[in-house]
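Peer 1: all I have is the shape, not the residue letters:
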């Protein structure tokens, strides 16, 4: 059950990233009319999110193959980076699509939402590891 929920959470993050980044790309081009909103939710985002849910599993598997995940002896570092990147991109995409007013705040010249998204992604990766990979880590330490 944990593995299924973990995979579902990863796929949800990937779908959110894909939908929000494509919505953002269309919003800053001449095709901005595609991203019309209903109650401040872009319809294009919702459609892309649903389509992205269908392909998210395949995208995740492609990245696993691309980085030779199954062939690695020590898999922990690569999935931590992957999960952190999914969390980071999801947060950045959601801010860029739904709260563009927050993109103007800076911290020493760097956009504040990048800093906060990075810190959140780090904390979420630690929490994710504690929830889904605790037994795996305990078994490796005892061996």
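Peer 2: Done, it's in. The structure presented is a predicted model; accordingly, all values stated were derived computationally and were not measured.
Peer 1: only C-alpha atoms for contact and neighbour calcs from this point on.
Peer 2: Will do.
Peer 1: which other residues reach stretch 54-65?
Peer 2: Contact with stretch 54-65 is made by 11-12, 14-15, 70, as judged by CA atoms under 8 Å, 6 or more residues apart in numbering.
Peer 1: now those as TSV including neighbour count?
Peer 2: As requested, the contacts of stretch 54-65 are arranged in TSV below (neighbours: other CA atoms under 10 Å):
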residue	neighbour count
11	22
12	20
14	26
15	25
70	10
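Peer 1: buried ones in the longest helix along the chain?
Peer 2: Assignment by DSSP state H gives helix 2-27 as the longest helix of the chain. Buried residues in helix 2-27, defined by neighbour count with 16 or more other CA atoms under 10 Å: 9-24, 26-27.
Peer 1: got another one to weigh against that:
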């Protein structure tokens, strides 16, 4: 099996360091590549990551894991859509923040995201800095990275 290589985003996160130790993010995403990208972007934040590859699995994980702090919800999921999964999740935990993510932006899709209970929206391809800033609203703000001294 080939080893997957990903860019280390730790030095390019808009000049901020995010420490979300003790926080849990559920990524509801049906494609391996998209999940691995998100997990790679988040790896230096110290957050715990859970993965649901279907809408039903996302609902089940919310039922089983009370520690989930925020959900990144792909809208185009197999079986139960991200819209339906968000409604199901909010029947279990009404106040959990769900951020919709999708590559399929139709005229009314953003409105449908909000109508289903999503609190925010991020388009694909996902910009890593925008993702971190949106998550920081719910998990804690980043702190400026220390400036490296230039020796002369």
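Peer 2: Thanks, I have the structure now. Predicted, not measured: the structure shown is a model, and the values here were computed from it.
Peer 1: could you get me the TM-score between them?
Peer 2: The TM-score (TM-score structural alignment, normalised by the length of the first structure) is 0.30; 79 aligned residues with a CA RMSD of 5.3 Å.
Peer 1: where exactly do the strands run in the first structure?
Peer 2: Counting by DSSP state E, the first structure has strands at residues 37-38, 41-42, 106-107, 110-111.
Peer 1: tell me the most buried of those?
Peer 2: strand 41-42 (a mean of 16; mean count of other CA atoms under 10 Å).
Peer 1: list the residues that contact residue 120 of the second structure.
Peer 2: Residues near residue 120 of the second structure by CA under 8 Å, 6+ apart: 98-100, 113-114, 134.
Peer 1: next step: those residues restricted to helices.
Peer 2: Of the contacts of residue 120 of the second structure, the ones assigned to helices by DSSP H are 113-114, 134.
Peer 1: give me the number of residues near residue 111 of the second structure?
Peer 2: Residue 111 of the second structure sits with 12 neighbouring residues when counted by other CA atoms under 10 Å.
Peer 1: correction: the previous question concerned residue 96 of the first structure.
Peer 2: By the measure other CA under 10 Å, the count of residues near residue 96 of the first structure is 18.
Peer 1: quick one on the thing from earlier: list the helices and strands the longest helix of the first structure packs on?
Peer 2: helix 43-66, helix 76-98, helix 112-132 (3 or more CA pairs under 8 Å, 6 or more residues apart in numbering; DSSP states H and E).
Peer 1: quick one, which of the ones you listed is nearest to residue 141 of the first structure?
Peer 2: Comparison of these against residue 141 of the first structure by CA to CA identifies helix 76-98 as nearest, at 13.0 Å.
Peer 1: how about residue 46 of the first structure, nearest residue that isn't a chain neighbour?
Peer 2: residue 19 (7.6 Å; CA to CA, 6 or more residues apart in numbering).
Peer 1: so residue 35 of the second structure touches residue 41, yeah?
Peer 2: No - judged on CA atoms under 8 Å, residue 35 of the second structure makes no contact with residue 41 at a distance of 10.0 Å.
Peer 1: the more surrounded of the two?
Peer 2: residue 41 (21 against 17).
Peer 1: measure that one to residue 92 of the second structure for me?
Peer 2: 28 Å (CA to CA, to the nearest Å).
Peer 1: who are the packing partners of the strand or helix carrying residue 70 of the second structure?
Peer 2: Element membership of residue 70 of the second structure [criterion: DSSP states H and E] is strand 68-74. Other helices and strands packing on strand 68-74 of the second structure, by 3+ CA pairs under 8 Å, 6+ apart, are strand 24-28, helix 82-92, strand 98-102, helix 128-139.
Peer 1: rerun at 10 Å
Peer 2: strand 24-28, strand 48-52, helix 55-64, helix 82-92, strand 98-102, strand 120-123, helix 128-139 (3 or more CA pairs under 10 Å, 6 or more residues apart in numbering; DSSP states H and E).
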